[in-house]
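Peer 1: sequence first, predicted coordinates after that:
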Amino acid sequence: MTVRHFLSLMDCTQAELISLIKRGIELKSLHAQGVIYEPLKNRVLAMIFEKASTRTRVSFEAGMIQLGGQAIFLSPRDTQLGRGEPIEDSARVLSSMCDAVMIRTFDHADLETFAQYSRVPVINGLSDDLHPCQLLADMQTYLEHRGSIQGKTVAWVGDGNNMCNTFIQAAMQFDFQLRIACPEGYDPDPQFLAQAGDRVSVMRDPTEAVRGAHLINTDVWASMGQEDEAEARLKRFAPYQVTPALLDLADEQVLFMHCLPAHRGEEVSSELMEDPRSVVWDQAENRLHAQKALVEFLLVE
């Protein structure tokens, strides 16, 4: 049987993605009711972290425990990967001992190499290119609060980073229009824009991007690995801060999301985090339930 991986949203069909986020809502309800549901007893998820994490680590680890399984945390300093063992060798060994592998790394090509040599599902917990697990949680959150996102208008304000790239894929898979407002020189990856065609538009004016939008998203201006650019980026991105006044230009039912951690007073004003239109805390919690649905999908036949 062919092993299913989840390296990007494009690894699933539209129907599978919609089913996943609906299943996430079901699993969230079961957990709230105190129902014990453990389909992953004796299953083990290996978690390789080359980048720091709060939400990704806790959500996958807690999710595996809630589903009856176990998770093993591995960092480069704890494994032979950090001492130069080839990725394909590590993939062969870890996939012979574990039932799935989640990787949070820098180079997306490393994920693809690991998946090529793995006999078990590999999950992208974040790469410099994409963050598909976050988008599952984002789409679940929108569905819970506003229903289907199909046909809606979504605005991305800020850096054309891995989150922005993943929203481009989400626009294709969940059938919405995406407007991206970013400074010149900070556009998302051209390969993703080319795939999306006229479903996505890039502009420089954030007020133009958010006008009438149903969902507004942002992220930090300097991602992990870009710390040396932080000061220059602060100046360049200053006009792109998302504030309550910016949301006032959007649809009256607009929601604000941020994948966190947020740098309050930079990409988002402090007061917006507590604004009633902000759903960032539900969004963060949904990482847990959306990923439980994902692991169940990949491991339970």
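Peer 2: Nice, thanks for sending it over. Numbers count the residues shown, from 1 in each chain.
Peer 1: CA atoms for contacts and neighbours, from now on please.
Peer 2: OK.
Peer 1: confirm that residue 40 sits in a helix.
Peer 2: No. Residue 40 sits outside any helix when classified using DSSP: H, G, I helix; E, B strand; the rest coil, being coil.
Peer 1: residues contacting it?
Peer 2: By Cα atoms under 8 Å, 6 or more residues apart in numbering, residue 40 lies in contact with 64, 67-69, 296, 299-300.
Peer 1: any chance of those residues in JSON lines, plus distance to residue 9 and neighbour count?
Peer 2: Formatted as JSON lines, the entries for these read as follows, by distance: Cα to Cα, whole Å; neighbours: other Cα atoms under 10 Å:
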{"residue": "64", "distance to residue 9": "21", "neighbour count": "25"}
{"residue": "67", "distance to residue 9": "23", "neighbour count": "20"}
{"residue": "68", "distance to residue 9": "26", "neighbour count": "17"}
{"residue": "69", "distance to residue 9": "25", "neighbour count": "18"}
{"residue": "296", "distance to residue 9": "16", "neighbour count": "17"}
{"residue": "299", "distance to residue 9": "18", "neighbour count": "16"}
{"residue": "300", "distance to residue 9": "19", "neighbour count": "9"}
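Peer 1: from the residues you listed, which land in helices?
Peer 2: Using DSSP state H, the members of these that fall in helices are 64, 296, 299.
Peer 1: before we move on, back to that, which of the contacts of residue 40 lies closest to residue 239?
Peer 2: Within the contacts of residue 40, distances to residue 239 taken as Cα to Cα reach their minimum at residue 64, with 41.2 Å.
Peer 1: alright, now check it against this:
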Amino acid sequence: MKAVSLPRKNILGQKDFLAIADLSGEDILELLDLAKQIKTKHGMGEEYHPLKGKTLGMIFEKSSTRTRVSFEVGMFQLGGHALFLSGSELQIGRGETISDTAKVLSQYVDGIMIRTFEHSKVEELAKSATVPVINGLTDLAHPCQALADLLTIQEKKGKLKGLKLAYIGDGNNMAHSLMMACAKAGMHFAIGCPDGYRPEAQISENAKKEAEKNNGKVTIHTSPEEAIKDADIVYSDVWTSMGQEKENAIRLDAFKDYQINSSLVAHAKKDFYFMHCLPAHRGEEVTEDVIDGSRSIVFHQAANRLHAQKAILVDLMA
């Protein structure tokens, strides 16, 4: 008997998921809605296997807890299979080109997720692959985390538009993706960071233009108190990311006045929520009383990586 599939809109309208900048505000809202539907099905114990018989190849050149487990479990729950591929064990680690790797893997798997350093690797992989490519993280962007963050905020606050998210710390890949996500969702994104650690200028400019289109705002401050003033969401990330270990002492000194603590969060709204993409270094970027306090939603946020990424997988691979 011939299998019949129900017609389904491809929200992204494209093959890959590489950066939040590639999505429209409407795309984001539709993906969040899909994520909520999938999350509800899972919560009710309803079997949902749109990826039955599909395999996701997962390339890791950076170590991971949340990315690996959430994608692997997500594929299993959707009826598919995930294949862990360590960068050091692939031929890519011995000089095989990204292009050749993409073309070979496209013969075996139905989708590729990669977590790596240079963003150019993800772009080259997507260009050469004939199957969908998902950016699990690069030094420039972390789009899967940003999507999960918006899902969490929407669940906790009941909306996105008009809210203020204050990001305190390094203008890194997380800041880049969150800034663009907030801009497209019509939110106010305010970052407090030292000079020399600002987000990339072009990304900031692009985000400001997007924010204007959606009645949002992007502001950059050197004062953490100014950035966090009246914030609905307070967000932090580690001060030293993977690959920056040699700069650790310099960074600890540069960011010492940017710690999220009880004194700083007093400037936020009383009903603020604290978020962190994890892993966290308690006593550095955030104090224990904040991350383990009643306003912290970091583990709800971590859980939503699973559901947000399942929406991406279904949209690209079903």
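Peer 2: Yep, it's here. For clarity, every value in this text was computed on a predicted model and none was experimentally measured.
Peer 1: superposing both, give me the TM-score.
Peer 2: Scored by TM-score structural alignment, normalised by the length of structure 1, the superposition of the two chains gives a TM-score of 0.97; 300 aligned residues with a Cα RMSD of 1.3 Å.
Peer 1: could you dump the ones in helices among the contacts of residue 40 of structure 1 to JSON lines with distance to residue 58 of structure 1?
Peer 2: Output for those, formatted as JSON lines (distance: Cα to Cα, whole Å):
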{"residue": "64", "distance to residue 58 of structure 1": "10"}
{"residue": "296", "distance to residue 58 of structure 1": "17"}
{"residue": "299", "distance to residue 58 of structure 1": "20"}
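Peer 1: wait, which of these is closest to residue 23 of structure 1?
Peer 2: Closest approach between those and residue 23 of structure 1, by Cα to Cα: residue 296, at 9.5 Å.
Peer 1: which one of the ones in helices among the contacts of residue 40 of structure 1 is nearest to residue 229 of structure 1?
Peer 2: If you rank these by distance to residue 229 of structure 1 using Cα to Cα, residue 64 comes first, at 36.5 Å.
Peer 1: which ones are touching the residue of structure 1 most remote from its centre?
Peer 2: What lies farthest from the middle of structure 1 is residue 83; by Cα atoms, centre = their mean that is 28.5 Å. Residues touching residue 83 of structure 1, when contacts are defined by Cα under 8 Å, 6+ apart, comprise 76-77.
Peer 1: that one -> structure 2?
Peer 2: Counting by TM-score structural alignment, residue 83 of structure 1 corresponds to residue 94 in structure 2.
Peer 1: sketch out the strands for structure 2, chain order is fine.
Peer 2: When assigned using DSSP state E, the strands of structure 2 occupy the ranges 55-60, 81-86, 111-115, 133-137, 164-168, 188-192, 217-221, 233-236, 273-276.
Peer 1: just tell me the aligned range of the third one in structure 1.
Peer 2: Spelled out, that is strand 111-115 of structure 2. Taken onto structure 1 by TM-score structural alignment, strand 111-115 of structure 2 occupies residues 100-104 there.
Peer 1: and the matching stretch, how far from structure 2 on average?
Peer 2: After superposition onto structure 2, the mean distance of stretch 100-104 of structure 1 to its aligned counterpart is 0.4 Å, using mean Cα distance after the TM-score superposition for structure 1.
Peer 1: any chance you could list what contacts that stretch?
Peer 2: Around stretch 100-104 of structure 1, the neighbours that count as contacts under Cα under 8 Å, 6+ apart are 44-51, 94-95, 111, 120-127, 299.
Peer 1: so what's the gap between that stretch and the chain middle?
Peer 2: Shown here is stretch 100-104 of structure 1, whose average C-alpha point lies 14 Å from the average C-alpha point of the whole chain (Cα atoms, centre = their mean, to the nearest Å).
Peer 1: please apply the same query to stretch 124-143 of structure 1.
Peer 2: On the basis of Cα atoms, centre = their mean, stretch 124-143 of structure 1 sits 2 Å off its chain's mean C-alpha point.
Peer 1: next: stretch 184-201 of structure 2.
Peer 2: In terms of Cα atoms, centre = their mean, the gap separating the centre of stretch 184-201 of structure 2 from the centre of its chain is 16 Å.
Peer 1: where does that stretch end up in structure 1?
Peer 2: Stretch 184-201 of structure 2 corresponds to residues 173-190 of structure 1 when matched by TM-score structural alignment.
Peer 1: buried stuff in that stretch?
Peer 2: For stretch 173-190 of structure 1, the neighbour count (16 or more other Cα atoms under 10 Å) marks 173-183, 187-188 as buried.
Peer 1: quick one: map residue 200 of structure 1 onto structure 2.
Peer 2: Superposed on structure 2 with TM-score structural alignment, residue 200 of structure 1 falls opposite residue 218.
Peer 1: what sits closest to the residue most central in space within structure 1 if chain neighbours are left out?
Peer 2: Within structure 1, the residue whose C-alpha comes closest to the C-alpha centroid is residue 134; the distance, by Cα atoms, centre = their mean, is 2.0 Å. Residue nearest to residue 134 of structure 1 in three dimensions, not counting chain neighbours: residue 287, with 6.5 Å by Cα to Cα, 6 or more residues apart in numbering.
Peer 1: that neighbour and residue 241 of structure 1, how far apart?
Peer 2: Separation of residue 287 of structure 1 from residue 241 of structure 1 (Cα to Cα, to the nearest Å): 25 Å.
Peer 1: ok, residue 271 of structure 1 next?
Peer 2: Taken as Cα to Cα, the span from residue 271 of structure 1 to residue 241 of structure 1 is 12 Å.
Peer 1: which one's more surrounded, these two?
Peer 2: In terms of neighbours (other Cα atoms under 10 Å), residue 241 is the more surrounded of residue 271 of structure 1 and residue 241; the figures are 18 against 11.
Peer 1: quick one: the more buried one from residue 158 of structure 1, how far?
Peer 2: Relative to residue 158 of structure 1, and taking Cα to Cα, residue 241 of structure 1 is found at 8 Å.
Peer 1: nothing else from me, thank you.
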